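A.B. asks: Sequence isn't available, so here's the structure alone:
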């Protein structure tokens, strides 16, 4: 009974968040107009770099693959990017947190459900529309291999969980520091730099690659994009999915631990 009740609560949370998001139709149109423009600049830059160096590949990437990499990075962004850090921060900051301590729902999964509901229009409408636009105007690679597409979608879902558990942790830091804005800023900077959101990690110099390989950020952007581009074999891709899962479990336990410590601090102060 309790589990079913919890699941229904999460499901309702997803539904409410989805309704909220559907109200932002203008936001959707702006995104569809801005993204291709950004893409135009990126394509021009890479075309120039490849032409200037008079090469057909850089670190094993053709120009078309590099441009597709950036395109799929935009798609991954539509899937993973949420404002969970602010959602968590606001709940803790304004004392609404007591509600979650008393309810039979898990704070993390409750926040994730809301974030997921917010993301659904992006996942189901924005991502396919943008992909179509980019294919029409920029001739990006469209992967039609069902095995790779299934692995790509699984990897994307793991990316969503990883992104959100990371920023959930950033939000939890509000227990100790009034403003979550700084954590959000640092988190976004680290993510953009270490995840391969902007350029393939293969283009990084040696010492940077070492740092990138230790951190979990590569599993958020780089991994799903490389699966999409079939840069990994099927076995390697499955191994990546497993690594994404392990990274999520580790971060999830860190989040749980921080949450417990924070909750103690909160209740001892009479939150």
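C.D. replies: Nice, thanks for sending it over. Note that the structure is predicted; figures quoted are calculated from it, not measured.

A.B. asks: CA only for contacts and neighbour counts going forward, please
C.D. replies: OK.

A.B. asks: now residue 90: how far from residue 96?
C.D. replies: As judged by C-alpha to C-alpha, to the nearest Å, residue 90 and residue 96 stand 8 Å apart.

A.B. asks: Repeat that for residue 4.
C.D. replies: 24 Å.

A.B. asks: go on, residue 223?
C.D. replies: Taken as C-alpha to C-alpha, the span from residue 223 to residue 96 is 37 Å.

A.B. asks: The two - which one has more neighbours?
C.D. replies: Regarding residue 223 and residue 96, a neighbour count based on other C-alpha atoms under 10 Å identifies residue 223 as having more, with 25 against 12.

A.B. asks: let's bring in a second model and compare:
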């Protein structure tokens, strides 16, 4: 990898480090969210051993790992890209000797590494001390999950980049970005596992990339998806990563002829 891109990762990491106190409080906030969902699902399950293919123990682990995974893959690249398009600063990127899209991906990776080390990992340890979370005992499961977590970041970042690039075509895409955030949280399985959706909607979700962000990796982590099936869902993530590259590159090429600046 070009040293310039490595520097971009390092600079974003150090920038995030300056605001680390905000992320320490974020650990508490995420723990509260997990606690709220934990007691909610306990009440929903009652005396039932399984719901939607999840046992109570699996659901507890699913909730914890889903929210803490979100701490890693979440970023605001969509808003950053949209702002740079609206104020015209993106124009200078066309003549610089690097890929603007790759720079944004590396900035997101720098933020993601910060969130992984100072938010997700300590947050998961904190949550495991409070709630009965069951961690995988298989090294293979951990390896597959960690690879899937990287793809979760990549796919979520690609969706963010797509939402941000639409600022080339609309004067204000704030509503689109908010809708995207709701759709990602809902349809990825952070709020409700995909298996709890009505059958027809669950079928539609299988043809969309959202489940590859949270539901599929968390299903592997909880042990609901094992062995060959785990490798299949990993392959599905890789497929979505490749597919999402196409609209991003297409929009970026078309957008070069549509740039206009709002304001002065």
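C.D. replies: Great, that's in hand. Given the structure is predicted, the values throughout are model-derived calculations rather than measurements.

A.B. asks: Can you tell me the SS state at residue 89 of the first structure?
C.D. replies: Classification of residue 89 of the first structure using DSSP: H, G, I helix; E, B strand; the rest coil returns helix.

A.B. asks: That one -> the second structure?
C.D. replies: Aligned by TM-score structural alignment, residue 89 of the first structure pairs with residue 82 of the second structure.

A.B. asks: By how much does the helix or strand encompassing residue 128 of the second structure deviate from the first structure on average?
C.D. replies: Using DSSP states H and E, the secondary-structure element containing residue 128 of the second structure is helix 121-130. The superposed helix 121-130 of the second structure is, by mean C-alpha distance after the TM-score superposition for the first structure, a mean 1.1 Å from where its aligned residues fall in the first structure.

A.B. asks: what's the matching range in the first structure for that helix?
C.D. replies: So helix 121-130 of the second structure is aligned with residues 128-137, judged by TM-score structural alignment.

A.B. asks: In the second structure, point me to whatever sits opposite residue 248 of the first structure in the alignment.
C.D. replies: Using TM-score structural alignment, residue 248 of the first structure pairs with residue 241 in the second structure.

A.B. asks: rewinding a little: I'd say the match of residue 89 of the first structure and residue 169 touch.
C.D. replies: No: contact criterion C-alpha atoms under 8 Å: residue 82 of the second structure and residue 169 do not qualify, at 10.6 Å.

A.B. asks: re earlier: which residues does the match of residue 89 of the first structure contact?
C.D. replies: Shown in contact with residue 82 of the second structure (C-alpha atoms under 8 Å, 6 or more residues apart in numbering): 164-167, 173.

A.B. asks: how does it look with 6 Å?
C.D. replies: Residue 82 of the second structure is in contact with 164, 167, counting by C-alpha atoms under 6 Å, 6 or more residues apart in numbering.

A.B. asks: Residue 164 of the second structure now?
C.D. replies: Contacts of residue 164 of the second structure (C-alpha under 6 Å, 6+ apart): 78, 81-82.

A.B. asks: Now do stretch 216-236 of the second structure: everything it contacts.
C.D. replies: 58, 62, 145, 148.

A.B. asks: Quick check: of the residues you listed, which has the highest neighbour count?
C.D. replies: Most surrounded of the contacts of stretch 216-236 of the second structure: other C-alpha under 10 Å gives residue 62, at 30 neighbours.

A.B. asks: show me where the stretch 1-150 of the first structure has helices.
C.D. replies: All helices of the stretch 1-150 of the first structure, identified by DSSP state H, counting those that start in this stretch, fall at 2-22, 25-52, 63-80, 84-93, 97-102, 107-121, 127-138, 146-172.

A.B. asks: no no, the stretch 151-271 of the first structure
C.D. replies: For the stretch 151-271 of the first structure, applying DSSP H, counting those that start in this stretch gives helices covering 181-194, 206-214, 222-228, 234-268.

A.B. asks: In JSON lines, list these along with distance to residue 105 of the first structure.
C.D. replies: Shown next, in JSON lines, are the helices of the stretch 151-271 of the first structure (distance: least, C-alpha to C-alpha, whole Å):
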{"stretch": "helix 181-194", "distance to residue 105 of the first structure": "25"}
{"stretch": "helix 206-214", "distance to residue 105 of the first structure": "33"}
{"stretch": "helix 222-228", "distance to residue 105 of the first structure": "30"}
{"stretch": "helix 234-268", "distance to residue 105 of the first structure": "14"}
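
A.B. asks: ranking those helices by burial, who's on top?
C.D. replies: Mean neighbours per residue, mean count of other C-alpha atoms under 10 Å, is largest over those for helix 222-228, with a mean of 24.

A.B. asks: I'd assumed residue 217 was in contact with residue 195 of the first structure.
C.D. replies: Yes: with contact defined as C-alpha atoms under 6 Å, residue 195 of the first structure counts as touching residue 217 (4.5 Å).
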